[in-house]
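Q: how does the following fold in three dimensions:
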Amino acid sequence: MRYELANLEWSAIKPFLPNKPRGVPRVNDRRVLNGIFWVLRSGAPWRDLPQAFGPYTTCYNRFVRWRRAGVWERIMNALASAHDATVQMIDTSIVRVHQHAACIANNGGQHMGRSRGGLTSKIYVVVDANGLPVRLGLTGGQAHDNRLCSILLGNLPQDGRLLADRGYDADWIRAFVAERGAWANIPAKRNRKDPICFSAYLYRDRNLVERFFNKIKHCRRVATRYDKLAANYLAFVKLACIRLWLRVYESTA
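A: Prediction:
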């Protein structure tokens, strides 16, 4: 079956899963995970899950239960702990909200915003020097790109370097980065009057964050938002990032 976990990927994830020795034995965790990743990659509704993965309700309930327990967050943080922090890049990408996800009361509270293309959500990411995800965020599509800067860039290392496009050219962002002993290599906006230090040569590496978005949007459950709840959609984004990290570990094993 396509999109299933390889043995090395499964061995990396297994220690993070809840393990209750008492009570009724759970359905095979690997089979459930394979079903979750199948939905992530194919973009199909949960009800269309092939029978090989068991009841769709089991996969969905396990996906939500582990999200609430912070399992996906712990796996993501553990895999990203070995990231190359010398260079970090921040950017955003807008995704279209499907009409089935939009039919929820107070959808603004679920990080859906009305922009030029209708209802959209915006994914925020900080990637390392290899283009691998370190931190994630989500807002409505109408929010400014620098909305979550102070949260996502809180762990900038001293003597590090931040690469971002000119949408992040703001004095408070440059001051925020400088306070942490790092340097913001951001091109100036056309209306900036004060001269800044900028290296076009170093800025060339920023394409890695664009390539990151291209990779995770191969997962149709990320490329279009079908989930009504922002927490569920962000969990799918984290799963796509987990798969990227697992493939890197697999290639270096």
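Q: drop to CA atoms for contacts and neighbour counts, all remaining ones
A: Fine.
Q: so where does Val209 fall, helix or strand?
A: Using DSSP states H and E, Val209 sits in helix 207-216.
Q: who touches that helix?
A: For helix 207-216, contacts defined as C-alpha atoms under 8 Å, 6 or more residues apart in numbering pick out 89-91, 93, 126-127, 130-133, 222-223, 237, 240-241.
Q: give the buried residues for it.
A: Applying a neighbour-count criterion of 16 or more other C-alpha atoms under 10 Å, the buried positions in helix 207-216 are 208-209, 212-213, 216.
Q: quick one: the helices in the stretch 101-250 of the chain, in order.
A: For the stretch 101-250 of the chain, the helices identified by DSSP state H, counting those that start in this stretch occupy 149-152, 171-179, 200-203, 207-216, 220-223, 230-252, in order along the chain.
Q: which of the contacts of helix 207-216 count as buried?
A: A residue is treated as buried here by neighbour count (16+ other C-alpha under 10 Å); on that basis the buried members of those are 89-91, 93, 126-127, 130-133, 222-223, 237, 240-241.
Q: and this one, please, so the two structures can be compared:
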Amino acid sequence: MTRRQLTDTQRKLIEPFLPIGEYGPYPERLREQFEGVIWRFRTSSQWREMPGEFGPWPTVYGRFRVWRDAGVFTALLEGVIAEAARQGQTDLSLVSVDSTTARAHHDAAGMCIGKEAMDALEEAAADQERARQKGAARQDGTDRTDVTTPSGKSGGASGDGASSV
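A: Below is the predicted model of the structure:
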């Protein structure tokens, strides 16, 4: 017995948008292969871990690539949204597009930086912090320009470490 990813009602809704003749296999294998693609993305598994009931994983992966390149999934999404709109069941409050980029620190990625480059980066960060604090002092109405850097050096505008308040 195949693990069904879609109910028969869901299947009837999306069937008109699936590529049965142009890009697809015989219709009796189309459902298993399409559900194999759904299984892969629902489980976040590797293609090689796909159960055999969806067909051989290289075949399902090949169908996915053909469908992806042909724009089948984009057409399917647009078609389902259009059909839901026709039926008055569109709820776009559930749609979320996230373009957040999360980057790891260079040490987490295994990047090796020489001492000179690290010193230059730390100095640039200290300069940026001094500029930020100088701007904040101007907004506060104070003219405090003496800022201690992370290395412990004084970075005042006069250079002598004296603070003018």
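Q: where does the TM-score land?
A: The TM-score (TM-score structural alignment, normalised by the length of the second structure) is 0.48; 99 aligned residues with a C-alpha RMSD of 3.3 Å.
Q: among the helices of the stretch 101-250 of the first structure, which comes closest to Ser11 of the first structure?
A: Shortest separation from Ser11 of the first structure across the helices of the stretch 101-250 of the first structure is recorded for helix 230-252, at 10.2 Å, computed as C-alpha to C-alpha.
Q: which other helices and strands contact the closest one?
A: Here helix 230-252 of the first structure touches helix 7-13, helix 29-42, helix 56-68, helix 71-80, strand 133-140, helix 207-216, helix 220-223, going by 3 or more C-alpha pairs under 8 Å, 6 or more residues apart in numbering; DSSP states H and E.
Q: neighbouring contacts of the helix or strand where Lys12 of the second structure lies?
A: Using DSSP H and E, the secondary-structure element containing Lys12 of the second structure is helix 8-14. In this structure, residues lying in contact with helix 8-14 of the second structure by C-alpha under 8 Å, 6+ apart are 76, 80.
Q: name the helices or strands packed onto the next helix or strand after that helix?
A: The helix or strand immediately downstream of helix 8-14 of the second structure is helix 27-43, counting by DSSP H and E. Packing contacts for helix 27-43 of the second structure, counted by 3+ C-alpha pairs under 8 Å, 6+ apart, involve helix 57-70.
Q: so which bits of the helix it packs on are buried?
A: 57, 60-61, 63-64, 67.
Q: and the angle from that helix to helix 27-43?
A: Inter-element angle recorded for helix 57-70 of the second structure and helix 27-43: 90 degrees (by axes from the mean of the first three to the mean of the last three C-alpha atoms, to 10 degrees).
Q: would you turn the helices of the stretch 101-250 of the first structure into JSON lines with distance to Ser115 of the first structure?
A: Supplementary listing: those in JSON lines, determined by distance: least, C-alpha to C-alpha, whole Å:
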{"stretch": "helix 149-152", "distance to Ser115 of the first structure": "21"}
{"stretch": "helix 171-179", "distance to Ser115 of the first structure": "25"}
{"stretch": "helix 200-203", "distance to Ser115 of the first structure": "29"}
{"stretch": "helix 207-216", "distance to Ser115 of the first structure": "20"}
{"stretch": "helix 220-223", "distance to Ser115 of the first structure": "17"}
{"stretch": "helix 230-252", "distance to Ser115 of the first structure": "17"}
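Q: what's the closest of those to Asp29 of the first structure?
A: Asp29 of the first structure lies closest to helix 230-252 among the helices of the stretch 101-250 of the first structure, at 15.4 Å (C-alpha to C-alpha).
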